[in-house]
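J.: this one's structure only:
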């Protein structure tokens, strides 16, 4: 007999979306890496370009849908997808589609985490005392700045920047705004690489993603990160003066 109560069943069901994402992510890490690669893109580029030219709307929908699934389930191939956006659609449209798909995928992870584990952890943080309460208060006071930092600092994995905010109870509105705006600089770089991808393939080469760490690219990103951190620093200094 099933002695579980409706409340218990609901509790487990709340964790199902995040559990599904983690399971699919784990499976995808071992099974899809070779299928979502620049080599596969090189082999199929003529067919992709032909389909784009004859069925543009369908290609846009398929691209955004596939990119959404990659991000929502944290599958390997996000960098390949971003570069492909530039290759297929150019800098302006490619960046737009990349940002749209990545943002929607990030929103999906956020809600999956918030519905289950995030709700439990956020409630515990609200009821906590001492150091944890100070961290929670500091996060609330600097939510926008912290979220922008998560997006702009290149060392923070995209999956972490999607999952962590949901687990600590940030407002979805702030998460959505900082995600949609904060990923634009990185999306521009990846899309720009994709715009010249045809010439790279013609030379028999592969995209050089080390461009992300060149001074002319990493410099502005670090500058934006410092700008996002500035309100936190100012509040901290004011607090020190107050004491």
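T.: Received the coordinates, thanks. The structure displayed is predicted, hence computed values, not measured ones.

J.: Only C-alpha atoms from now on, for both contacts and neighbour counts.
T.: Fine.

J.: center of this structure, which residue is that?
T.: residue 158 (4.2 Å; C-alpha atoms, centre = their mean).

J.: give the contact list for that residue.
T.: Applying C-alpha atoms under 8 Å, 6 or more residues apart in numbering to residue 158 gives the contacts residue 151.

J.: take a look at this one as well, against the first:
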């Protein structure tokens, strides 16, 4: 007789298994289709289709972006630039941020359902540095996660998985993701707006623009400001001499 607990465990892990399988297949099968070269070759057809079917193009774009993020498929950066190329700075940036946020929440839920709760319980039952670190993130989740999104030091998919493994609330994850990726999303969407001219010159877009001082500086400033509540809280908790 089948153990109901084991059946329930496998059902909970099915979304995560689907993500892993599709990500593995997509890494090889879709690499050539989700690239700047593919966009360069098909840009005229995409623009023509957008002009004839704007709403359908917008819906298809956001859906594709959600799938790219949710399944950790290659092509997230080309997709972001495509948003600017097809729809301009606005609503292109909005489409990019919405697609990235919804996709991030989906993979967050898949990981948390499949692994997160059990792993979070083990961390809570443990002692030492790992427990203290995860508890600090939970206590100051919004500011830490917001800073992680503002300054993209970690790969995007890693920043989606870590909060799921330590039990961050879905609402906190979703809000910090949405608002935290807006500045970077605007920068890359803006690069995408000029993609047609870049392709016409036979060049490739400058993907390192977000790390240039005049852009990275304000992002670091915002990240520092987001840590102020955590700093104030820690000062208040310090024991008096």
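T.: That came in fine, so what should we check first? Keep in mind that this is a model prediction, so the values were computed, not measured.

J.: List the TM-score for the superposed pair.
T.: With the length set by TM-score structural alignment, normalised by the length of structure 2, the two chains reach a TM-score of 0.94; 241 aligned residues with a C-alpha RMSD of 1.6 Å.

J.: where do the strands sit along structure 1?
T.: Taking DSSP state E as the criterion, structure 1 contains no strands.

J.: on that earlier part again, now do the counterpart of the residue nearest to the centre of structure 1 in structure 2 against residue 63 of structure 2, distance only.
T.: Aligned against structure 2 by TM-score structural alignment, residue 158 of structure 1 finds its counterpart in residue 156. Applying C-alpha to C-alpha, to the nearest Å, the value for residue 156 of structure 2 to residue 63 of structure 2 is 18 Å.

J.: do the same with residue 154 of structure 2
T.: In terms of C-alpha to C-alpha, residue 154 of structure 2 sits 24 Å off from residue 63 of structure 2.

J.: When the two are compared, which one has more neighbours?
T.: Counted by other C-alpha atoms under 10 Å, residue 154 of structure 2 and residue 63 do not tie: residue 63 has more neighbours, with 16 against 11.

J.: That one contacts residue 98, correct?
T.: No. Contact criterion C-alpha atoms under 8 Å: residue 63 of structure 2 and residue 98 do not qualify, at 9.8 Å.

J.: list the contacts for the aligned partner of residue 180 of structure 1 in structure 2?
T.: Matched by TM-score structural alignment, residue 180 of structure 1 corresponds to residue 178 in structure 2. If a contact means C-alpha under 8 Å, 6+ apart, then residue 178 of structure 2 has 97, 98, 101 as its contacts.

J.: State the span of structure 2 onto which stretch 73-85 of structure 1 is aligned.
T.: By TM-score structural alignment, stretch 73-85 of structure 1 lines up with residues 71-83 in structure 2.

J.: chain center to that stretch: distance?
T.: Here the centre of stretch 71-83 of structure 2 is set off from its chain's centre by 11 Å, with C-alpha atoms, centre = their mean, to the nearest Å.

J.: what do you get for stretch 192-211 of structure 1?
T.: On C-alpha atoms, centre = their mean, the centre of stretch 192-211 of structure 1 falls 23 Å from that of its chain.

J.: Provide the aligned range in structure 2 for that stretch.
T.: Counting by TM-score structural alignment, stretch 192-211 of structure 1 sits on residues 190-209 of structure 2.

J.: Endpoint to endpoint, that stretch covers what distance?
T.: 11 Å.

J.: what comes into contact with it?
T.: 40, 80, 81, 82, 83, 84, 85, 86, 88, 89, 188, 215.

J.: residues of it that come out buried?
T.: By 16 or more other C-alpha atoms under 10 Å, the buried positions in stretch 190-209 of structure 2 come out as 190, 191, 192, 193, 194, 195, 198, 199, 205.

J.: Return the member of these nearest to residue 231 of structure 2.
T.: The shortest approach to residue 231 of structure 2 among those belongs to residue 190, at 33.7 Å (C-alpha to C-alpha).
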